[in-house]
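>>> sequence unavailable; structure follows:
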């Protein structure tokens, strides 16, 4: 399926290009950027993650898009939608997530891009709901979830992390499609 490109006032959410792998690794390999994940990724792990994102986008026409400034920086980060690939009390589900390059944080780009992705999820995909999740210590992400209108729905144990892992407990947020959406 042909991948879609989305636009917001300042940003384009576009399909992947080979030159996106290096700036993606700058996020995925950065200990500070990945502090709420089990570990920073190696270059091979980051490239494999990008390949999974590209494969999903090619199969569905949507997924995690590369975010670029319109008329500016070609890589701000990645924001998008993904089918949750494991079982939990809320699956099957589509999640929304984001990873923004450190130099572009605190400019509202994650929120702007996430709103464009949510508009697509509800307006074109007609999804009944989108979820998001993070560890309790990732206040920036769960605050963004709240600004997006998502509502907290308790916690869950992330099934891909072993029992006792300090990041296993996750907060779950949900956003239902707007009426008529």
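Sure thing, it's come through. Remember, predicted model here, so these are calculated numbers, not experimental data.
>>> CA atoms for contacts and neighbours, from now on please.
Fine.
>>> my guess is residue 39 meets residue 31, correct?
Yes. Taking C-alpha atoms under 8 Å as the definition, residue 39 is a contact partner of residue 31 at 7.3 Å.
>>> burial count for the spatially closest residue to residue 128 that is not a sequence neighbour?
Closest residue to residue 128 apart from its sequence neighbours, by C-alpha to C-alpha, 6 or more residues apart in numbering: residue 177 at 5.1 Å. By the measure other C-alpha atoms under 10 Å, the count of residues near residue 177 is 17.
>>> count of neighbours near the closest residue to residue 173 other than its chain neighbours?
Nearest in space to residue 173, with sequence neighbours left out and distances taken as C-alpha to C-alpha, 6+ apart, is residue 152 at 4.5 Å. Using other C-alpha under 10 Å, residue 152 has 17 other residues around it.
>>> how about residue 27?
21.
>>> Validate this expectation: it resides in a helix.
Yes. Assessed by DSSP: H, G, I helix; E, B strand; the rest coil, residue 27 belongs to a helix.
>>> another structure for you, compare them:
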């Protein structure tokens, strides 16, 4: 679907589920996302992403390496969650990679390709969000040209008031 020199971003396949579930069970991968997820929870995430693709024509797509065909995570665009002032109603870029794919530039490569796809579809503004402690994702956001928007920072409405993951920072990029 989207090809880069080293990656393919594509619709989800059933055989992605086991590797994605292993990612969701990895406490280090989930450190800034929430508690590790069991197989049923992981499959539910994949089901939601497939449903988003069916409705919108885009989602956080499966990412595989071109050289090995290995599934390494997801990246893409979906609509930002409802109820977040300044972000809701705009496409959100996001990524999650398996730990063995970290530090190799895959997230930035996939994110740039996702932005290009979004621009080619007429999106004028794309947003991203993460927790303040997630410096790796913030570095990717900076590398792909996103700008920090402290005025749009928020407490995630789906997380408990005492959750250390509730505070989120916001970034954006315009075409």
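Looks like it arrived, so ask away. Here the structure is a predicted model, which is why all the values come from computation and not from measurement.
>>> can you calculate the TM-score here?
For this chain pair, the superposition-based TM-score is 0.94 by TM-score structural alignment, normalised by the length of the second structure; 172 aligned residues with a C-alpha RMSD of 1.0 Å.
>>> straight-line length of stretch 130-150 of the second structure, end to end?
12 Å (C-alpha to C-alpha, to the nearest Å).
>>> and the residue nearest the centre of the second structure, what does it touch?
By C-alpha atoms, centre = their mean, the second structure has its centre lying nearest to residue 94, at 2.1 Å. Residue 94 of the second structure makes contacts with 60, 74-77, 111, 128, as judged by C-alpha atoms under 8 Å, 6 or more residues apart in numbering.
>>> any idea what residue 17 of the first structure aligns with in the second structure?
Using TM-score structural alignment, the partner of residue 17 of the first structure in the second structure is residue 13.
>>> so which strand or helix has that match?
Per DSSP states H and E: residue 13 of the second structure is located in neither a helix nor a strand.
>>> ok but residue 72 of the first structure is inside a helix, no?
No. Under three-state DSSP, residue 72 of the first structure falls outside any helix and is assigned coil.
>>> separation between the aligned residue in the first structure for residue 157 of the second structure and residue 11 of the first structure?
Using TM-score structural alignment, the partner of residue 157 of the second structure in the first structure is residue 159. Distance check for residue 159 of the first structure against residue 11 of the first structure: by C-alpha to C-alpha, it reads 34 Å.
>>> who has more neighbours, these two?
Shown here are residue 159 of the first structure and residue 11; by other C-alpha under 10 Å, residue 11 has more neighbours (22 against 12).
>>> ok, that one touching residue 70?
Yes. Between residue 11 of the first structure and residue 70 there is a contact at 5.0 Å, judged by C-alpha under 8 Å.
>>> tell me the secondary structure for residue 168 of the second structure?
From three-state DSSP, the assignment for residue 168 of the second structure is strand.
>>> hey, where'd the strands end up in the first structure?
Remark: strands assigned in the first structure by DSSP state E are 6-7, 11-14, 64-69, 77-83, 94-100, 129-134, 151-157, 169-176.
>>> and those as CSV, adding distance to residue 47 of the first structure?
Output for the strands of the first structure, formatted as CSV (distance: least, C-alpha to C-alpha, whole Å):
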stretch, distance to residue 47 of the first structure
strand 6-7, 23
strand 11-14, 18
strand 64-69, 14
strand 77-83, 14
strand 94-100, 15
strand 129-134, 22
strand 151-157, 27
strand 169-176, 25
